[in-house]
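**Q** Here is my input, please return the structure:
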Amino acid sequence: MTLRLQLRDYRLTTAEILYCLPDHPALLQSYVWQDMDLAPSYPQLRRFLDFWSRTLEGRLHSVRVASQTLIAPPSVTCARACLTLH
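**A** So this is what the prediction gives:
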């Protein structure tokens, strides 16, 4: 399933969600969400955030998103140093 999604340009997406605690609105708590999602629209993440807003009491403060393709062309880098160990 994951390979099929990757071939359709889905990528591993991580979101750090900061939200206000219901009992202490001045305090922020962090929640990390991770799933395969389609950039740049992120439909899975949007669905989750809509669920959060409708269902959970903690008001969203901010969401920071990062994504990385898991299938990519190979890359070659040259070594900067050659060390000998006796």
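**Q** C-alpha only now, for contacts and for neighbours.
**A** OK.
**Q** Against residue 48, how distant is residue 38?
**A** From residue 38 across to residue 48, the span is 14 Å (C-alpha to C-alpha, to the nearest Å).
**Q** Compare those two (neighbour count), which wins?
**A** residue 38 (19 against 12; other C-alpha atoms under 10 Å).
**Q** tell me the contacts of that one?
**A** Residue 38 makes contact with 9-11, 44 under the criterion C-alpha atoms under 8 Å, 6 or more residues apart in numbering.
**Q** In three-state terms, label the residue nearest the centre of the chain for me.
**A** The chain has residue 14 as the residue nearest its centroid, 0.9 Å off, counting by C-alpha atoms, centre = their mean. For residue 14, the secondary-structure state derived from DSSP: H, G, I helix; E, B strand; the rest coil is strand.
**Q** structure for this one too, so we can compare:
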Amino acid sequence: MTDAAFLARLEGYGLTTAEIHYHRPDAPSLLQLFVWQDHDLAPDFPVLFEFLDHWRREIGAALHSVRVAHDALIRPAEWRAVGGIVEVP
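**A** Coordinates of the predicted model:
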């Protein structure tokens, strides 16, 4: 049995983190922070945009900004020998 998350990573999905800044209706002068993380497909980010659509529809907090970081967890490793010692960058 193969893990579905592992198969998704093989298809190009990687760990995506979004830093979401927003204003709550009861405290509009305060900037709040929410951190969201899931596996998503860069550069289109369909999972993140689905979450943001849900946020706009269902949550009464106005989005201020979204900062996204993405890392493909499975990729070729880089190795180099320096003076007979193998270093991993």
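**Q** before we move on, back to that, the residue nearest to the centre of the first structure maps to what in the second structure?
**A** Under the alignment (TM-score structural alignment), residue 14 of the first structure maps onto residue 17 of the second structure.
**Q** Give me the neighbour count for residue 46 of the second structure.
**A** Using other C-alpha under 10 Å, the number of residues around residue 46 of the second structure comes to 12.
**Q** Leaving out chain neighbours, which residue sits closest to it?
**A** residue 40 (6.9 Å; C-alpha to C-alpha, 6 or more residues apart in numbering).
**Q** what do we get in the first structure for that neighbour?
**A** Checking TM-score structural alignment: residue 40 of the second structure goes with residue 37.
**Q** Might one say that its match is in contact with residue 48?
**A** No. Assessed by C-alpha atoms under 8 Å, residue 37 of the first structure is found out of contact with residue 48, at 11.4 Å.
**Q** What ranges does the first structure have for its helices?
**A** Here the first structure has its helices, by DSSP state H, at 2-7, 43-55.
**Q** of the ones you listed, which approaches residue 28 of the first structure most closely?
**A** Smallest distance to residue 28 of the first structure across the helices of the first structure (C-alpha to C-alpha): 15.4 Å, for helix 43-55.
**Q** And residue 55 of the first structure, how far from residue 61 of the first structure?
**A** With C-alpha to C-alpha as the criterion, residue 55 of the first structure and residue 61 of the first structure are 16 Å apart.
**Q** Show me which parts of stretch 62-79 of the second structure are buried, residue by residue.
**A** Of the residues in stretch 62-79 of the second structure, 63, 70, 72 count as buried by neighbour count, 16 or more other C-alpha atoms under 10 Å.
**Q** Fine by me, thanks again.
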